[in-house]
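**Student:** give me a model of this one.
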Amino acid sequence: MRQLRGLDLLFTIMVYSFLLLAATMAIFPLFYVLSVSFSTEYEYLTRGFFVIPKQFTLDGYLYLLSHPGFISAFRNAVIISAVGTTLNIVLTSLMAYGLSKRWLKFRNSLNFMVFFTMMFSGGMIPTYLVVRFLHLLDSFWAIWLSTAIAPFNVIVMRSFFQSMPLELEESARMDGSGEWRLFWSIIVPLSIPVIATFTLFYLVTNWNTYFSAILYLNDAKLMPLQVFLRQMLVEDDPTISNATNVLYKYTPAVKMAAIILTALPLLVIFPFMQKHFNQGAMLGSIKG
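**Tutor:** Next up, the predicted model:
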């Protein structure tokens, strides 16, 4: 028994050591980026690698926040994320709720169509032709509608709705609740964990929108933050998303500040949704 306890203690120490090492490897690059964002260009070029800057400065952030292209890209990212996530979660929950009803006509065929689209997508060129035919190019609607519903999320949420007791629905109907009242007043409040989980998934996807933006948007004033960030870091183009003729110099501190400000909204939002995320991460995965 004493030997077994010793093995358990050793295993616990190994697990925590591994988790600590993994957390350090994940946090350290972000901490380095944060440190460089508060440093001067001279210190970055002369010291090479450092963890704590000797000369603390906010010039990188102030310089970046004065950039009209960054402000425009940040605003576009907020609009795309807020409206897109709202459309995503509303349409996904409504579709999943409808497919969870056994009395729905052609339910099996519709479920198969959802599953089929998860396995085989229409492809980039056909989707682009549809968007162009609908005259949605150079519009945020091209991004919102082309990614409105994720089939996998529908399937998981449908399984969650199916796991709810039928007695709950029958009791609500006996009290005179219609389909809409049943959904919004009873089903949605009971589904907060799973809705919050997929809201976070959709939010991250919309905030990180890149490929859809460069595919459907040609106007630089409509480009979201991820496009701006890539062109700043990879292409080092001083004219990106710039409504004026002013050329901007992107120092290492400015580039690192852009990374921090791009990641900051999700880092701030996640702790508030973590409780629901932990509760809803596995919901709907047991019953299919």
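
**Student:** C-alpha from now on. contacts and neighbour counts both.
**Tutor:** Will do.

**Student:** okay, buried residues for the strand or helix carrying Ala73 please.
**Tutor:** Element membership of Ala73, judged by DSSP states H and E, is helix 68-99. Of the residues in helix 68-99, those with enough neighbours to count as buried (16 or more other CA atoms under 10 Å) are 68-81, 84-89, 91-93, 95-97, 99.

**Student:** state the helix or strand in which the spatially most central residue of the chain lies.
**Tutor:** When the chain is reduced to its mean C-alpha position, the nearest residue by CA atoms, centre = their mean turns out to be Val204, at 0.6 Å. Of the helices and strands defined by DSSP H and E, Val204 is found in helix 192-207.

**Student:** structure for this one too, so we can compare:
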Amino acid sequence: MTHTGFGSKLFDGLNYTLLTLIAVITLYPFWDSLIVSITPLNESIASSIHLYPKTITLEAYQYLWKLDQLWTSYKVSILITVLGTVISMLATTLAAYALSKKDLPGGRVIMFAIVFTMMFSGGIIPNYLVVKQLGMLNSVWAMMIPAAIQTYNLIIMRSFFVSIPESLEESAKIDGCNDFGILMRIVIPLSMPALATISLFYAVSKWNEFFTAVMYITNKDYWPLQLFLRSMLIDNEASFQSGGDSPFLLGQSIKMATIMISTIPVMMIYPFFQRYFVQGVTLGAVKE
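**Tutor:** Just a heads-up that it's a prediction; the model follows:
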């Protein structure tokens, strides 16, 4: 009994130590970015490891604050995150509910075609031509409509809907409820953990939108925040290598301050949804 108790305490100790080490390794890059963003250039380049700031300066943030393009990109990112998540959730929920019905004509074929896209896609050029023909180049719709449904999220949502007892839907039908009423009054209220989880997946994906913006957006008025960040990093590097005296010579401070500005909003929202993660994904993994 004593040996068992010692083994359990030893395991707990090693487990906590390992998890603490992983947490430190995971959080350090963020901490390093924060420290460098408030540290003068000469101090930030003096050491490759930054545990605390010797001198604090907000010059990088003050410079970014005055950039009109930053706030334009912020508005675009907020728009595509909010509206894009709503569009994606609406499309994913309706598609998953329909595909969860075993009596759906051609349901298996449709599901196979959807899963097939996880392994093979049409390619960048066909996607670009489709977006161009639809007239969505240089518009926020190019970052929301083409990728409105992500296959992985659709599969999770469909599996969750399948796990809901059919008896509940049958009872609702007896009471005169149609399919849309069943979805709104029974399925969705029971699926809040999964909906919250998938919503966060979509929101983070939309907030980090970069590749589609590079492909479809050339007008700076429609740049999302991540594309602005890329521009800042490129301009900063070019200015630094040329030895000029522009504000970009704040160097690493500008880079890290821009990264912090684009990261903090997601970090502020994440804790409110994090508790749904395990429950939502686990319930979505129930076998048919």
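
**Student:** contact partners for the residue nearest to the centre of structure 1?
**Tutor:** Residues counted as contacts of Val204 of structure 1 (CA atoms under 8 Å, 6 or more residues apart in numbering) are Leu266.

**Student:** repeat that for 10 Å
**Tutor:** When contacts are counted by CA atoms under 10 Å, 6 or more residues apart in numbering, Val204 of structure 1 is found next to Ser81, Thr85, Phe198, Leu266.

**Student:** and the two most separated of the residues you listed?
**Tutor:** The distance between the two most remote of the contacts of Val204 of structure 1 (CA to CA) is 14.2 Å, for Phe198 and Leu266.

**Student:** which of the two has more residues huddled nearby?
**Tutor:** Remark: of Phe198 of structure 1 and Leu266, Phe198 carries more neighbours, 24 against 14, as counted by other CA atoms under 10 Å.

**Student:** any figure for the gap between that one and Thr205 of structure 1?
**Tutor:** Going from Phe198 of structure 1 to Thr205 of structure 1 by CA to CA, to the nearest Å gives 10 Å.

**Student:** same question for Leu34 of structure 1.
**Tutor:** Where Thr205 of structure 1 is concerned, Leu34 of structure 1 sits at a distance of 23 Å (CA to CA).

**Student:** same question, Ile192 of structure 1
**Tutor:** To Thr205 of structure 1, Ile192 of structure 1 is 20 Å away according to CA to CA.

**Student:** biggest helix in structure 1, by residue count?
**Tutor:** helix 2-37 (DSSP state H).

**Student:** what's whichever helix or strand comes after that one in contact with?
**Tutor:** Toward the C-terminal end, the helix or strand that comes next after helix 2-37 of structure 1 (DSSP H and E) is helix 41-47. Residues outside helix 41-47 of structure 1 that contact it (CA under 10 Å, 6+ apart) are 36-37, 48-50, 53-55, 60, 251-254.

**Student:** any of the residues you listed buried? List them.
**Tutor:** Applying the neighbour count, that is 16+ other CA under 10 Å, the buried entries in the contacts of helix 41-47 of structure 1 are Val36, Ser37, Pro53, Gly60, Thr251, Pro252, Ala253, Val254.

**Student:** which parts of the helix holding Val204 of structure 1 are buried?
**Tutor:** So, applying 16+ other CA under 10 Å, buried residues of helix 192-207 of structure 1: Pro193, Val194, Ile195, Ala196, Thr197, Phe198, Thr199, Leu200, Tyr202, Leu203, Asn206, Trp207.

**Student:** tell me the one of those residues nearest Ala213 of structure 1?
**Tutor:** Using CA to CA, Asn206 is the member of these that sits closest to Ala213 of structure 1, with 10.4 Å.

**Student:** okay but Gln274 of structure 1 is in contact with Thr199, surely?
**Tutor:** No: with contact taken as CA atoms under 10 Å, Gln274 of structure 1 and Thr199 are classed as non-touching, separated by 11.7 Å.

**Student:** between the two, what contacts are shared?
**Tutor:** Overlap between the neighbourhoods of Gln274 of structure 1 and Thr199 consists of Pro193, taking contacts as CA under 10 Å, 6+ apart.

**Student:** what do we get in structure 2 for Leu267 of structure 1?
**Tutor:** When the two structures are superposed using TM-score structural alignment, Leu267 of structure 1 falls opposite Met267 in structure 2.

**Student:** what sits against that match?
**Tutor:** Val204.

**Student:** for Tyr152 of structure 2, see how far away it is.
**Tutor:** With distances taken as CA to CA, Met267 of structure 2 is found 23 Å from Tyr152 of structure 2.

**Student:** repeat for Thr81 of structure 2
**Tutor:** Between Thr81 of structure 2 and Tyr152 of structure 2 the distance, using CA to CA, works out to 19 Å.

**Student:** same thing with Gly107 of structure 2?
**Tutor:** When CA to CA is the yardstick, Gly107 of structure 2 and Tyr152 of structure 2 sit 17 Å from each other.

**Student:** next: Arg275 of structure 2.
**Tutor:** With distances taken as CA to CA, Arg275 of structure 2 is found 20 Å from Tyr152 of structure 2.
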